[in-house]
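Chemist: test case, fold it:
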Amino acid sequence: MCGGRGTRLSLAGEKPLVEIGGRAMVDRVLEALAGSGVERAYAVVSPNAPETRAHLEGRVPTIETPGSGYVEDLDRALERVDRPALTVTADLPLLGADAVDRVLDRYGEGSTTVCVPAALKRELGVSVDTAFADDGRELAPTGVNVVGDGEDGVDVDDDVRLAVNVNRARDAWIAERIASLGANGTNPWGV
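Modeler: The predicted model follows:
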């Protein structure tokens, strides 16, 4: 999913093309998917991100959506792919192929929202834009989901690379710092 405006970042340019560790976030996510067990990847683009579409042209098939919002664009994209489908937002620049494979290995059936403890995001200092209570835990969605047919479930992971969504300038700064440390899923801040 790489067709959003990224208005919360308050940066010039398109969110998927923000560089972390010298590479565009969307490229980092595509690299993680390419190194994982994912069979085929598509970039879901919209009129909101024409530079991202041009950046990806010829590299990965694209699915054009209207850019009306995440849920509507996701629904439009899911009409074009088989299920179950793994969905990943382009604002996860620390995502690793091993984390993707772990999600795929733990998937059973239905749909799964991959979450991290909201406390982990707060300890890292990144924004918590959405959180919900589940079994007495406060969880935050990561931007990684498996969409299938059937019941919805939640998969909780403590991997810091899944906890860092770049939605604000501070998130980008933290992602840059973690990337420079070569984080492998453990908490680089020691918390």
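Chemist: going by C-alpha atoms from here, please, whenever you check contacts or count neighbours.
Modeler: Fine.
Chemist: need the contact list for residue 112.
Modeler: By CA atoms under 8 Å, 6 or more residues apart in numbering, the residues touching residue 112 are 145-147, 152-155.
Chemist: that one and residue 88, how far apart?
Modeler: Separation of residue 112 from residue 88 (CA to CA, to the nearest Å): 12 Å.
Chemist: can you list residues touching both of these two?
Modeler: Common neighbours of residue 112 and residue 88 (CA under 8 Å, 6+ apart) are residue 145.
Chemist: tell me where the protein has helices.
Modeler: Using DSSP state H, the helices of the chain run over 25-34, 50-56, 70-78, 97-106, 118-124, 160-163, 169-181.
Chemist: so which elements touch the third one?
Modeler: Think helix 70-78. For helix 70-78, there is no helix or strand it packs on, judged by 3 or more CA pairs under 8 Å, 6 or more residues apart in numbering; DSSP states H and E.
Chemist: next, the structure of the following sequence, for comparison with the previous one:
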Amino acid sequence: MEFPAPEKLLLEYKKPIIFHVIDSLNNSHCFSKVFAATSSNSPDTKFELEQIGIETLDTSGDGYVNDLNFLLQKMGGSVFVVSGDLPLLDKEIIQKLVKFNTESIWTSFLVSKKFLNSLGLESNLLINYGDIDCVHTGISIINADKIQ
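Modeler: A predicted model of the protein is given here:
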């Protein structure tokens, strides 16, 4: 008998990986509010988050870009966006990234391909920045007031 695989963000490393991200965001003390975007594609994740008191915002589930744009239209101020599948993200990293916040409308954080490869990871989605091949980290700071 096969059991259905858990939703990606509920895969566990001592606890669901999304809980590591939520804890790091809360423990950084950088944010007035932490919430999670969910959709009908991840009902178990929504349920588990609500069980620990995390506010969830429903999206259509039509893709990352569509869901993010939908949410940004409803928000104001500076929004720290992070993927829920970064269990090694810790409060110190978050605090350092928040200090980089500029007056830009959108700041995305990159790591070099060389650094990524040193961790035994690979990506084919490369961005050339300053003649260095880089990849997105899945973390951005967005000024939602300036998004049209």
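Chemist: give me the TM-score for this pair.
Modeler: TM-score for the superposed chains, counting by TM-score structural alignment, normalised by the length of the second structure: 0.88, backed by 140 aligned residues with a CA RMSD of 1.8 Å.
Chemist: correct me, but residue 137 of the first structure touches residue 115?
Modeler: No: using CA atoms under 8 Å, residue 137 of the first structure is not in contact with residue 115, being 10.8 Å away.
Chemist: out of those two, which sits in the more crowded spot?
Modeler: Taking other CA atoms under 10 Å, residue 137 of the first structure and residue 115 do not tie; residue 115 has more neighbours (24 against 13).
Chemist: can you pull the contacts of that one?
Modeler: Residue 115 of the first structure touches 139-142, 154-157, counting by CA under 8 Å, 6+ apart.
Chemist: which of the residues you listed are also in contact in the second structure?
Modeler: Among the contacts of residue 115 of the first structure, the ones still in contact in the second structure (both residues aligned by TM-score structural alignment, their matches' CA atoms under 8 Å) are 139-142.
Chemist: quick one: residues contacting the equivalent of residue 106 of the first structure over in the second structure.
Modeler: Counting by TM-score structural alignment, residue 106 of the first structure lines up with residue 100 in the second structure. Applying CA under 8 Å, 6+ apart to residue 100 of the second structure gives no contacts.
Chemist: swap in residue 88 of the second structure?
Modeler: Here residue 88 of the second structure is in contact with 20-21 (CA under 8 Å, 6+ apart).
Chemist: residue in the first structure matching it?
Modeler: Using TM-score structural alignment, residue 88 of the second structure pairs with residue 94 in the first structure.
Chemist: now residue 45 of the second structure
Modeler: Correspondence of residue 45 of the second structure to the first structure, assessed by TM-score structural alignment: residue 52.
Chemist: ok, that match to residue 115 of the first structure distance?
Modeler: Taking CA to CA as the measure, residue 52 of the first structure and residue 115 of the first structure are separated by 26 Å.
Chemist: residue 59 of the second structure pairs with which position in the first structure?
Modeler: Aligned partner of residue 59 of the second structure by TM-score structural alignment: residue 65.
Chemist: tell me how far its match lies from residue 13 of the first structure.
Modeler: In terms of CA to CA, residue 65 of the first structure sits 19 Å off from residue 13 of the first structure.
Chemist: so which of the two has more stuff around it?
Modeler: Shown here are residue 65 of the first structure and residue 13; by other CA under 10 Å, residue 65 has more neighbours (20 against 15).
Chemist: dump the residue contacts of the more buried one.
Modeler: 3, 44-47, 73, 76-77.
Chemist: ok, now residue 9 of the second structure?
Modeler: Residue 9 of the second structure makes contact with 16-18, 45, 84-85, according to CA under 8 Å, 6+ apart.
Chemist: isn't residue 18 of the second structure right next to residue 54, touching?
Modeler: No: look at residue 18 of the second structure against residue 54 with CA under 8 Å: they stay out of range, at 11.1 Å.
Chemist: can you mark which positions in stretch 119-138 of the first structure are buried?
Modeler: Neighbour counts over stretch 119-138 of the first structure (16 or more other CA atoms under 10 Å) mark 120-121, 124, 126-128 as buried.
Chemist: residue 27 of the second structure against residue 92, yeah?
Modeler: No: counting by CA under 8 Å, residue 27 of the second structure does not reach residue 92; the two are 9.1 Å apart.
Chemist: what sits in contact with each of these two?
Modeler: Contacts common to residue 27 of the second structure and residue 92, judged by CA under 8 Å, 6+ apart, are absent.
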